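A predicted structure for the sequence below; I have some questions about it.
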Amino acid sequence: MNSFLIVLFTSLIINHGASEKTYNKNLDNTKKQRECIDILTENLISQNWSEDEKPCLDEILKTIVNIKNSTLWATWIWDSNQLPVGQLMGSKHHLGNYDQCISDVIGTTTPPFRTKYCLADIVLHFNEVPKLSAQDIDPYGRTEEQINMKTEWNQRFNVITWGVCVPQTCQKESVKKILRTLLGQSYLGRLKLQSHINIENCELAGEAKNHVDGFNIILFQHNQMFLYKEKH
């Protein structure tokens, strides 16, 4: 009987310790998630916003506050965006969800402000001569070398086409600030790269209903302009 009680008591202590560790781990993860969006907020605010751009910043900050409260309209906007993925394998298009962004009604109600979907061309610059073969890349070397590589088929990994959902009030310069801040949240933001951002097309929520397929039209126009620039 005494042996049973000792084993039971020991088991309770071990399980309590494991539960406490699990709780603390979950608490740390919650803090990290909260800190990420807080860091994003701080980085946005630290940008040099002109008076004309303040309405955009105010609506972005309003969105972030409501994201932290899990408000649907704000999470809806946030969920239509995505960070770049697969860039090291040549995935240059990171388009998010166009339809979700340009929807002017969520359920049966309109959000507090209109959004727009913008396509941006981003070129990441690294001040070294590009390597021409994957065989020249050291997997224990710097990630910048892969990003900067130019293959024998002229494929580059430093070019990004990024679709982003922002408030209607955001001007092109404001969208660039938002993209630079979001870029800083990805691993690309930790690399020693300079980014050149060009905004070509933006489409306002609700207006795409006039198109047969608004996304294909905006993407076609964007690609035509991008190809023209590459040739000239």
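Looks like it came in fine.

could you use CA atoms for every contact and neighbour count after this?
Fine.

chain center to the longest helix anywhere in the chain: distance?
Longest helix in the chain, counting residues (DSSP state H): helix 2-45. Here helix 2-45 shows a centroid-to-chain-centroid distance of 28 Å under the convention Cα atoms, centre = their mean, to the nearest Å.

tell me which strands and helices it is in contact with?
helix 54-68, helix 172-185 (3 or more Cα pairs under 8 Å, 6 or more residues apart in numbering; DSSP states H and E).

got another, please set it beside the one above:
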Amino acid sequence: MRLACLTVVTLLFCNVTAIKLGYVPFFGNDNENVEFFDAIAVLIKSSDSLNPICKNHTLLYLKDLKSYRIWASDMFDASTKFSSGLLYGETYDFGNYDECIGIVVPNKYGEFTGRPCLAKFTVEPPKTYKKKEHLSDYRKFYNQSMLDQVFSQLGDPSGIPRNELYFTYCIPSSCSNEDLEIFLGDFLNLNTINQFKIKAEVDKNNLPA
């Protein structure tokens, strides 16, 4: 789960051009050399579902983020990364609202601004998964998978679901909530090396500001 979520939410500034993905079908046998930006750019360019202006602005964002341009760096900085306390129930991260809405980018495809958008990720356990109990007893369960902690609140209405994560992305204002959901879904489908299914949802009723 951590690997899949990290692929969605991280572009580490210290080495943003060297992040690798799992197997990406459209790169064929050259997957060992696939870099994060290359895969994302091809995914966006090949999408027939994203609106054209959103697509152009997002490709510009990736290009300028790779070059460390200030506006793109601010847009990334305002977005959720991998927040602390997820295994403890801290599953909401709202990014930096003021930083995001303060971004204004003049561009040949039309000026755009930053817009915060909240996405929900649900990590679904395998059908054969059996819930573990009393995971806080480290003497007994020190060797358990952290996924057992993620699924520890399943079926408990009084607990906070730890398999539901809410991350906020600062996206171009030309992109709709549906555009973000389509992109996240397509991107998660690239993660063929993970046995756990992760679903992304963005509230369609939360209209662009």
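Alright, I've got the coordinates. These figures come from a predicted structure and were not determined experimentally.

hmm, back to that, and the helices and strands packed on helix 2-45 of structure 1, which is most packed in?
Among these, judged by mean count of other Cα atoms under 10 Å, the one packed with the most neighbours on average is helix 172-185 (a mean of 19).

thinking again about what came up before, and the longest helix of structure 1 with helix 172-185, angle?
150 degrees (axes from the mean of the first three to the mean of the last three Cα atoms, to 10 degrees).

so which residue is dead centre in structure 1?
For structure 1, the residue sitting closest to the mean C-alpha position, by Cα atoms, centre = their mean, is residue 83 at 3.0 Å.

confirm that it sits in a helix.
No. Secondary structure of residue 83 of structure 1 (DSSP: H, G, I helix; E, B strand; the rest coil): coil, not part of a helix.

the counterpart of it in structure 2: what's its closest spatial neighbour, skipping adjacent residues?
The alignment partner of residue 83 of structure 1 in structure 2, by TM-score structural alignment, is residue 81. Spatial nearest neighbour of residue 81 of structure 2, excluding adjacent residues (Cα to Cα, 6 or more residues apart in numbering): residue 9 at 5.2 Å.

now the strands for structure 2?
In structure 2, the strands defined using DSSP state E lie at 92-93, 104-105, 112-124, 164-172, 197-202.

counterpart of residue 74 of structure 1 over in structure 2?
That one, residue 74 of structure 1, aligns with residue 72 by TM-score structural alignment.

thought that match was touching residue 59?
No. Counting by Cα atoms under 8 Å, residue 59 is not a contact partner of residue 72 of structure 2; they are 11.0 Å apart.

about what we covered before: among the strands of structure 2, which comes closest to residue 209 of structure 2?
strand 112-124 (7.1 Å; Cα to Cα).

what's that closest one packed up against?
By 3+ Cα pairs under 8 Å, 6+ apart, strand 112-124 of structure 2 packs against helix 97-101, strand 104-105, strand 164-172, strand 197-202.

can you list these in CSV and add distance to residue 151 of structure 2 and mean neighbour count?
What follows is these, written out as CSV (distance: least, Cα to Cα, whole Å; neighbours: other Cα atoms under 10 Å):
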stretch, distance to residue 151 of structure 2, mean neighbour count
helix 97-101, 30, 18
strand 104-105, 41, 15
strand 164-172, 10, 23
strand 197-202, 13, 18
